[in-house]
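J.: Pasting a predicted model and its sequence here:
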Amino acid sequence: MLESQSNWIFTYNNKDEANMDSLADVNVSPVIKQLLLQRGIDTAEKAKNFLNPSLELLHSTNSFSQIDKAVNRVKQAIDAGESILVYGDYDADGVTSTTVMIEALRESGAMCDYYIPNRFTEGYGPNEEAFREAHRQGFQLIITVDNGIAGINEVAVANELGMDVIITDHHEVQESLPEAYAIIHPKCSDSYPFKELAGVGVAFKFAEHLLGYFPKQFLDLVVIGTIADLVPLQDENRILVHYGLQALTRSERKGIKALKKLCQIEGNVTEEDVGFRIGPRLNAVGRLQDANLAVDLLLTDDPEEAEELANYVQELNTERQKIVADITKEAIEIFESSDAEKRVIIVAKEGWNQGVLGIVASKLVQNYYRPAIVLTSDPETNQAKGSARSIEGFDMFQNCMQHRDLFTHFGGHAQAAGMTLPTENIIELEEKLDRLAQEQLTDADYKPQLLVSGKLSISDIDMSLLETIDQLAPFGMANPKPLFHIEATPSEISQIGATKNHLKMKFVDAGVHMDSIGFGFGEKVPFLAKQTPIEMVGELQVNEWNGIRKPQMMIKDIAVTSWQLFDYRGTKNWQQQLEDNLENHYFVSFQGHNYDRIPVCDKDTVLSLNQTIDALYLLDLPKSLDDIRELVQKVKFKRLIVCFSTKDSDYFRSLPTREEFKWLYQLMLKRKYFDYKVDAPKLAQYKGWKLEKIKFMFQVFYELEFVTRKEGLIVPADQPSKKDLAEAQVYQDRKKWMELEEILIYSSYTQLKTWISEQMNAEIHEEEMVHGL
């Protein structure tokens, strides 16, 4: 048995089958129909729109309240020669939003510049001193992108200085709104149909309204910010990403071409390329220094400058990775040194790089699957700044907003947030969030959830199926790659990688071969017994090697629901396979032997336990097969490990045949005596028998009273009773022991497991157990 690390939520059910008729007119495979229904796409029209994203399905910019007012103000600034400042943000969404807005303003003829606050000295969002500096430099209009909705005080300062502020944002709206000249925000516009645009999506919409046409030239920027900001890839976001990936593939932007070259992206750009290569590199700039560099990279028309900036971005990303690793290690040490059982992780330390704390929080969530807040404290200001990441079921934004008074600044989403608070408030925040988590979360909530879209067999999987599933791409938030459940018996199990920390399994079914890879699952190999069905949940993907393309599964979780047999029979170094933690492991010696460094117990100790045992070790052979029967019938265990030695086995000392017994007895009758010391070696040489065999035959004769001793010689008994050889106890004992060895030592793995399974399912006959038969 091997427990899964996650909760498997099977999203397919009989209801999906019943609703298939609603998609009868959709010309796709049943697998795709099922996946569409799971995504709430239950009509032919919805399916058509989902499978065939069209720019015509984008919503009208007119649905934004105040967008006309905002555009008119920009045009007024252009006509009056006023200077416009685009006030951005330092993540990938923020820098792409800034680039879109700058290019749209320049195309419109505006005098404009951009400013991105420094994460470390100014923090997220509008900054009063930056606004005052903008006024000193002569800016009359500020347009925020990907921020601003929480800048109540800063907008008020701008108003006092005579500057107008237009806010374009997508973050959660708090209790009150800034008194800006105009706010372009989907959640502040009742008539706007889609509320989940990224910051760059809102900037793009504003640019479209300003320019008066659909600006396809910005789609390569929109797709980066949308994917990097982890907004749901539904509705407009799906359309923008679909066309954005095509635009990114063809992009002639010098900065993007330089980035793609560094990331070794060739051919069609995928959502994974953006999410795991391009996005993190753009994010790295603002995490370590001034993010204006990233905007410069996206705006430049100079190939040499683009290459130079891209190389610097790469260096920053490498540095960022090391910093993240170091802080994560320290954060884990701080958390694990605490005695308290915390439902919400809050760790803080002076000197941590504020820019990477969101990534560290994400890694803590991955490690412990509970909400995490990571803060860096400043003793001079007595303030702590940092980021939060959460789990399904715990809305970080709403729960923190219940204690908004503890924060100096706060903003974010359900799963991610940023904050500043007085250092002395950290303990109180921890206590209050912990209490909220206790009220809202169950034990099951502290395990990750895997939404399983369907069940497949190995023989179902081929390249055609993968090409079919690709119709649902691009994948991302709210449209994840489908996960499938497979139950099969691997033909090979191995650890791979330089440190053997990855798992590889091979499967064969009806002539179909498939590999599966589980990164980070290498430690599970000792818990996977051969010839045992394994359940897997994972993504199907294409493995391409030397021009050959074939399906493989990327494992997300594994489980074994049945007991497992591990066979160490005849293995001298089996103790090297022992785990470090032997809690709930029991080592049974039937013969009362002691073993170095192993806590040995007897059978009765295990029988008295009222619990499921993780691992039950059988160290030596029992006196009877009934000892094994009783254990496997009465004791619940996940793993059974047999360690029987094959040394001094009786199995190959076969029972003498009846003809051999008859021949020896007739010899006795003929000779009238047998001098064992003298005659046994001669007989052994003559017949090719072993001395042990001759000795055993005479033991049977003695017990049956066929022979007796007289003056040191073995002689025939006078008028012995007629008895069967099997009546001799020594004969029965030898026969039973040989049967025991045949089953427990010399059987194959499959034979032994089958026999044990049969004993588990057999009824225990009390009479047999009493008499030991």
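T.: It's in.

J.: From now on I want contacts and neighbour counts done on CA atoms only, so please keep to that.
T.: Noted.

J.: Please report the distance of Gln591 from Ile745.
T.: Note on Gln591: its distance to Ile745, by Cα to Cα, to the nearest Å, is 16 Å.

J.: Between those two, point out the one with more neighbours.
T.: Set side by side, Gln591 and Ile745 show more neighbours around Ile745, with 22 against 12, by other Cα atoms under 10 Å.

J.: can you pull the contacts of that one?
T.: Counting by Cα atoms under 8 Å, 6 or more residues apart in numbering, Ile745 makes contact with 569, 644-646.

J.: now the residues you listed as TSV including secondary structure and distance to Ala294?
T.: Below are these laid out as TSV (DSSP: H, G, I helix; E, B strand; the rest coil; distance: Cα to Cα, whole Å):
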residue	secondary structure	distance to Ala294
Arg569	coil	62
Phe644	coil	65
Ser645	coil	67
Thr646	coil	69
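
J.: Use this one as the comparison:
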Amino acid sequence: MLQSKANWKYTSLQEEAVEWEDDAVALSPIVKQLLQQRGITSIEEARQFLSPDIKNLHSPLKIDSIERAAVRVHKAIDNDEKILIYGDYDADGVSSTTVLIKALEELGANCDFYIPNRFTEGYGPNEAAFRAAAENGFTLIITVDTGIASVYEAHVAKELGIDLIITDHHEPQEELPDCFAIIHPKCSEGYPFQELAGVGVAFKFAQSLLGYFPKHLLEFAAIGTIADLVPLVDENRVLAFYGLHALTISQNPGIKALKRVCKVEGNVTEEDVGFLIGPRINAVGRLENADLAVQLLLTDDDEIAQEMAEEINVINDERKKIVNNIFQEAQQIVESSATHDVIIVAKEGWNEGVLGIVASKLVRKYDRPAIVLTIKPELNTVKGSARSIPAFDFFKNGMRIRELFTHFGGHAQAAGMTFPLDNLPLVQEKLDTFIREELTESDFKQVIEISAQLKVEEIDEELVQEIDRLAPFGMKNPKPVFELKEAPADARKIGSAKNHLKLLFKKNDQTLDSIGFGMGELYEHISPSAVLSLVGELGINEWNGHRKAQFLIEDMKIDEWQLFDYRGKKNRNVHLDTNNAFVITTSSEPVYADVEQINYDTSIHALEEKQTLYIYDLPANLAQLKAIIKQTKPVNIVACYHIEDSAYLSAFPSREEFVWFYALVRKRKVLDLKTELQTIMNHKGWSKDRIIFISNVFFELGFVKIENGVIELETNPEKKDLSDSKLYQERLNRADIEKQLYYSNYEELKMWMESCMDYLNIPEEEVVNGL
């Protein structure tokens, strides 16, 4: 048995059944099921989802205040007022800034952009920046991807005589800023879709300003939409779908240079944006000023674009090193501190630009929400980022203690905050209390949503290509994860470090390769013929011109009990489980330093249940081992015993041989083995041990006396059968134990072990079929 690392959750179908009778939608049952899981309950909805159409985007005019804001911008352009685009330093903010600058420049506006420095100014609008803008003659400020929480800064803008237009998508808080206009889907009851990214809102505003649909801005909309992890449904799906195509054919010098340094070729996918392009744009704002990233997207010069892209690539490499160093330090703090349900780590000097990434890595490692903070001793404050687990809404719970934070904002799974260092213990206490009130222990495990169960014979290249029609994948349209339940025909560790797991499945003349990257340690946890339950994604493996479907493992479990057969192996140092295990041994020397050790004389009633039982030495009788198995109820048994002198392989003397030897003693009356042992061995072809064993059985039965190797016949011995000899019975019993536990084949041994496991409630017919 093997536990999964994550909780497996099976996606339920919509209650409303779908009639898939229209030949115009020729889909496999699996893809139809995936569509139903996404709430698609009609043929027309399926068509729209599988073939996104720009015509299905909502009118920008449905967003409150957008017309008022557009009129104000056009007035500023007509009057040659200076317009400042105030952005954010992440990929969404950078792409949002780019979209509006390009739109305004197209309209002939006198405009510029400003992105605050993460380290000296922090997140969002700030008073100093607004006052500097006023001094530089700006009379209109438009925020993108920020500003919805800037109540004080809006007041400052009004005081300075600056009209402030806020475009944002973050969660509105209790008080909204008092400004010229707020363009925010969640502040617009009449707008049909409230999950746009910051760049999606900026794109809508650009469309309103330009008076037409700006296809040339779609590539930037795709970057922010995908990188900011907003739900890729409805309008976001359309923007991402067409934006990825735009990125593929882009002639923008910055995009082309960025693709080159990312080594992105061919069709650009959501994974290219999410794992290659987006992180590089984010890296600039994490370590330096994000202006460089905006300038890259705005430049018309190919040579300059290439230089900037290479500089950004270097910054991203540096970001990776910093993240790794902080993560190592954070782990040390976690593992040397008291255990908490919400991880909070803080240290002076940590780069605040990468703390969100570190928090994400801590969540994945410890299955706990994590806050990573940098300490600013000169201000006696801490500043940082939080990442959460699916079951815990960090934004909601953070708002419950809003008074403890100087600044706080974000989403359910991610948040940023600043607060006095003195408040840290209370923040820890409150969040620990909240999470204990809300969650059970199982809620802390990561969750894997499983879309469907597949069979080996169902998986082929055609199915993978059909599933890809559901792309681009993202939040609320996740890449489907499937469960595969089958015994592998072959399992091995691969890679130079042997840290990857490769499985081969065969069914009805069809084969399927399955790969688990970084899962090589699970190889030792797979017993022969074990039925594995795997969850993962489908993909295509291309090698040497050949394409073949493959299964990419994310998690694995084994529901049945397992027998691991290491009998007779020279290296018996097998570690499958050390925290919940017993080792049975007759030796007083420790077998494993970290596994509790028992022997066959240990009181049965003193033994507790264990997951794993290592059998290091054979018992004196089968009943001893059977009793231990029944008491400890293991679900994994490791047979790692060996035999030095085998009773089973040493041929047992027959009754006729006992008769011949006794007749010899009776004839001689006295038999000196010191002088005649070799003669008997040569004559009968017996071993020395065989002769000594026969002699000792007769001695135990009282048929002879033995002294100094001299056997003398007893006169008038009591009549007894050979089976009355304890030595004889022990030898028979030992041979039987060896035959059952050592010389049996794997299936025979497993069947015997299973006969001891009434606690598993295995139906008898299942045992038989399994053999």
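T.: Thanks, I have it. Bear in mind the structure is a predicted one, so any value in this text is a computation, not a measurement.

J.: Fetch the TM-score of the aligned pair.
T.: The TM-score (TM-score structural alignment, normalised by the length of structure 2) is 0.91; 756 aligned residues with a Cα RMSD of 2.9 Å.

J.: ok, back up a step: quick check: of the contacts of Ile745 of structure 1, which lies closest to Glu380 of structure 1?
T.: Comparing the contacts of Ile745 of structure 1 against Glu380 of structure 1 with Cα to Cα places Arg569 closest, at 66.1 Å.

J.: Nearest residue to the aligned residue in structure 1 for Ser687 of structure 2 in space, ignoring adjacent ones along the chain?
T.: Aligned by TM-score structural alignment, Ser687 of structure 2 pairs with Lys690 of structure 1. In this structure, Lys690 of structure 1 finds its nearest non-sequential neighbour in Ala684, 5.8 Å apart by Cα to Cα, 6 or more residues apart in numbering.

J.: related to what we said a few turns ago, quick one: the match of Ser687 of structure 2 from Gly570 of structure 1, how far?
T.: Distance from Lys690 of structure 1 to Gly570 of structure 1, by Cα to Cα: 24 Å.

J.: next one: Arg281 of structure 1
T.: 54 Å.

J.: Show me which of these two is the more surrounded one.
T.: The neighbour comparison of Arg281 of structure 1 against Gly570 (other Cα under 10 Å) goes to Arg281, with 26 against 14.

J.: Helix, strand or coil: sort out the residue nearest to Lys690 of structure 1 for me.
T.: Secondary structure state of Ala684 of structure 1, per DSSP: H, G, I helix; E, B strand; the rest coil, is helix.

J.: I figured it hits Val678, correct?
T.: No - counting by Cα atoms under 8 Å, Ala684 of structure 1 does not reach Val678; the two are 10.9 Å apart.

J.: Look at those two and report which has more neighbours.
T.: Ala684 (15 against 9).

J.: Tell me the gap between stretch 297-305 of structure 1 and the middle of its chain.
T.: Put simply, stretch 297-305 of structure 1 sits 39 Å off its chain's centre (Cα atoms, centre = their mean, to the nearest Å).

J.: And for stretch 253-262 of structure 1?
T.: That offset, for stretch 253-262 of structure 1, works out to 31 Å (Cα atoms, centre = their mean).

J.: In three-state terms, how would the nearest residue to Tyr152 of structure 2 once chain neighbours are set aside be classified?
T.: Once flanking residues are discounted, Tyr152 of structure 2 sits nearest to Pro177: 7.5 Å by Cα to Cα, 6+ apart. Judged by three-state DSSP, the three-state class of Pro177 of structure 2 is coil.
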